[in-house]
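Undergrad: please work out how this folds:
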Amino acid sequence: MNADRMAAAYFASLATLSRNTPDGWYAERGTSRAATSGSAIAALNGAYSVALDPDPASLDTMAVAVRARDVPWSITVRGAASYAVAGLAARHGRTVRADTTVLACAAADVAFRDPEAVIRRVGAAESGTYTAILAEAFEAPVAVFGSMMAGGVLDHAAFSGYLAIESGRPVGTALGMRAGDVIGVFNVGVVPSHRRRGLGRALTERILADAFAGGADAAYLHTSAMGRPLYASMGFRHVETRTVFTAG
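TA: Below you'll find the model as predicted:
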């Protein structure tokens, strides 16, 4: 899979989300972007380079702009960060460095298992429930997610929200973010009491099945080391590593 294509889809979706969530904000300068998502998650607010070779001047301009928004934020570049980027991040107080792994697959490569789990598509009318289950799944206060999923986000054509249901209760979440013919898989989480039952895979499969049926031909996601074996078993392969700088 083409890393540039997956990156372009991600940054396009980030722009769409930031422009449509109630407290979101978005800006561009050269090959750099700045966005806030309405959440208090630093990785979802920040200055980003869309190019493999970041332009320090435009990235610095975007860092100044997002810093003024007074939210937890980050600086993200594709690939390994240069000394110049690390120095720029340090000047903005972003001294903690971490990697984000990006996996991708073509539609034809996905290994579906047709799980029996009940996965239900949800719209904006259920954004409160969605956010509450998302917070429970990620073991974080609801306030951390702020207004990210509020407003009309879940009714927007670019987004598809899902809840996993067991015994009549929502127990998991997932979000598809589509840009062109590429679908991004996000917010896959299951509440602690219902983990290890295949729900994370079922949620991911539902996003992919719906998107591919609608004409998408590729997918990507960001994963932790713990989640990588699951997604590899579905047909996802590593395409890129990004470097993220947050506050110390």
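Undergrad: CA only for contacts and neighbour counts going forward, please
TA: Noted.
Undergrad: and Asn45, how close does it get to Ser32?
TA: With distances taken as C-alpha to C-alpha, to the nearest Å, Asn45 is found 13 Å from Ser32.
Undergrad: higher neighbour count, those two?
TA: Neighbours were counted for Asn45 and for Ser32 using other C-alpha atoms under 10 Å; Asn45 has more, 28 against 24.
Undergrad: gap between that one and Arg33?
TA: Counting by C-alpha to C-alpha, the gap from Asn45 to Arg33 is 11 Å.
Undergrad: for Asp114, same thing?
TA: Taking C-alpha to C-alpha, one finds Asp114 at 38 Å from Arg33.
Undergrad: out of the two, which sits in the busier spot?
TA: Neighbours per residue, other C-alpha under 10 Å: of Asp114 and Arg33, the larger number sits with Arg33, 25 against 11.
Undergrad: could you also give me the structure for this next sequence, so I can compare it with the first?
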Amino acid sequence: MTTRTTAALLRRHVHGLQQLTEGSPSGRVVRAGSLAFADAGIDVAAFNAIAVTGAAWSVGDLDRAAALAATSHRPWSITVQLGTGTVRDAARLRAVERVAERHGLTERDEDPFLACRPADFRPATPVADDPAAGTADGPVTRTADGYATRTTDGPAVRTAGRATFGVRRTGRPHVVTVPAADWREYTEVVAAGFEVPPATFGTVFGGALLDDPTVTGYLVRVDGRTVGSGLGVRTDDALGVHNVAVRTDDALGVHNVAVLPADRGHGAGRAVTERAVRDGFAAGATAAFLVSSPDGLPLYRSLGFRHVDTLVRWSAPEPATDRGTDRASDRASDGMSGRASDRATVPVVPPMSSSTARS
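TA: Below is the predicted model:
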């Protein structure tokens, strides 16, 4: 994959995160010249972010965007591409780091940025054998305590006060799409996968976001239990953010790949990633991309993704007395940043793109 192609995908990644933020009932995107502050409206720094990629930006605009971010009185961050080590890449990184330091953002994290083209995609499950193929969900109802229940091929059951959902008794992951009406259920599963309270995400996934034609939410079910989640977002580099009337050369961003801790390592993360990428390519995307945790790299590489760049994020360090809150905030940031979270260790967490998936 060429440097120019990677740069285009990074722009689409930023556009996709802004698109999700604008589509969220709690979010807003504030422009500052060549840059923008995407404010998700929750207390997770990686969800409230300024992203710097390529050469079309200025230090003055970054300072202005940072000043806007500071007025939100919420944790926030600046993300920049690491690049390939050119003089321009090094200068961009130094300039962004200086601005971050001026605004008290001194904690640095790095995450791999991965990409896959249709010709390189290697799904483990043939389409004809995909448990999700051709299966429709039954109607959603709500119990007296507000939980959603749904009937698919088996009865809905309840575990520990939460609704779980009947599926075919095969023991295999079964991936379904989620309408906006079920955003609370979706939020619960994402939060459980990233091991944070559902309140951490507020109404980020609420409103009409999951009914947006460019956004698809997914849930993974195995033998009557909902065990994981995912999100696919289609973006177009030429037409910018949220333009669905005409698209050319779409790309797909994969986000919120999260699996409940007890169910990791059994194919749920792989199943939802495969489904999201398949759906994106079938809709005309010419590439898929995501931000991975280091532990998620083997899974994504096995599907045909390549590590094409690294995203560096600066945020304000938490006081020592707030480290427990900080760990929860770090885990939550995997959700919007797109990182996947199906890994053996406790995930350390918006923007929307990370993973707890290792199979």
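Undergrad: quick one: TM-score?
TA: Scored against TM-score structural alignment, normalised by the length of the first structure, the superposed chains reach a TM-score of 0.95; 248 aligned residues with a C-alpha RMSD of 1.5 Å.
Undergrad: does Ala163 of the second structure sit in a helix or strand, and which one?
TA: In this assignment (DSSP states H and E), Ala163 of the second structure forms part of strand 162-164.
Undergrad: corresponding residues in the first structure for that strand?
TA: Under TM-score structural alignment, strand 162-164 of the second structure corresponds to no residues of the first structure.
Undergrad: tally of neighbours for the counterpart of Trp183 of the second structure in the first structure?
TA: Under the alignment (TM-score structural alignment), Trp183 of the second structure pairs with Ser127 in the first structure. Neighbours of Ser127 of the first structure under the rule other C-alpha under 10 Å: 21.
Undergrad: how about Arg158 of the second structure?
TA: Neighbours of Arg158 of the second structure (other C-alpha under 10 Å): 13.
Undergrad: and Ala68 of the first structure, by the same measure?
TA: Around Ala68 of the first structure there are 9 residues (other C-alpha under 10 Å).
Undergrad: any idea what it aligns with in the second structure?
TA: Per TM-score structural alignment, the equivalent position to Ala68 of the first structure in the second structure is Thr71.
Undergrad: what segments of the first structure are helices?
TA: Per DSSP state H, the first structure carries helices over the ranges 3-20, 56-67, 83-91, 127-137, 142-145, 199-213, 228-234.
Undergrad: give the contact list for His255 of the second structure.
TA: 230-233, 290-291, 335-340, 352-355 (C-alpha atoms under 8 Å, 6 or more residues apart in numbering).
Undergrad: and Ala137 of the first structure, by the same measure?
TA: Val171, Gly172, Thr173, Gly189, Val190, Val191, Pro192.
Undergrad: okay, the closest residue to it other than its chain neighbours and Thr61 of the first structure: tell me how far apart.
TA: Of all residues not flanking Ala137 of the first structure in the chain, Val191 sits nearest, at 4.0 Å (C-alpha to C-alpha, 6 or more residues apart in numbering). From Val191 of the first structure over to Thr61 of the first structure the distance is 39 Å, taken as C-alpha to C-alpha.
Undergrad: just Ala86 of the first structure next, same as before
TA: In this view, Ala86 of the first structure and Thr61 of the first structure are 15 Å apart by C-alpha to C-alpha.
Undergrad: longest strand in the first structure, please.
TA: strand 94-106 (DSSP state E).
Undergrad: okay, buried residues for that strand please.
TA: By 16 or more other C-alpha atoms under 10 Å, the buried positions in strand 94-106 of the first structure come out as Arg94, Thr95, Arg97, Asp99, Thr100, Thr101, Val102, Leu103, Ala104, Cys105, Ala106.
Undergrad: out of those residues, which one sits closest to Ala232 of the first structure?
TA: Closest approach between the buried residues of strand 94-106 of the first structure and Ala232 of the first structure, by C-alpha to C-alpha: Leu103, at 8.4 Å.
Undergrad: what does the closest one align to in the second structure?
TA: Per TM-score structural alignment, Leu103 of the first structure is aligned with Leu114.
Undergrad: doesn't Phe145 make contact with Ala135 of the first structure?
TA: Yes - assessed by C-alpha atoms under 8 Å, Ala135 of the first structure is found in contact with Phe145 at 7.3 Å.
Undergrad: pull the contacting residues for Leu210 of the second structure.
TA: Counting by C-alpha under 8 Å, 6+ apart, Leu210 of the second structure touches Val178, Pro179, Ala180, Trp183, Thr216, Gly217.
Undergrad: now the two most distant members of those residues.
TA: Trp183 and Thr216 (11.6 Å).
Undergrad: what's near enough to touch the closest residue to His103 of the second structure other than its chain neighbours?
TA: Spatial nearest neighbour of His103 of the second structure, chain neighbours left out: Ala66 (7.3 Å); criterion: C-alpha to C-alpha, 6+ apart. Listed by C-alpha under 8 Å, 6+ apart, the contact set of Ala66 of the second structure reads Phe37, Ile50, His103.
Undergrad: where in the first structure does stretch 288-305 of the second structure align, residue-wise?
TA: Aligned using TM-score structural alignment, stretch 288-305 of the second structure spans residues 219-236 in the first structure.
Undergrad: list the buried ones in the matching stretch?
TA: Using 16+ other C-alpha under 10 Å as the burial criterion, the residues of stretch 219-236 of the first structure that qualify are Ala219, Tyr220, Leu221, His222, Thr223, Arg228, Tyr231, Ala232, Met234, Gly235, Phe236.
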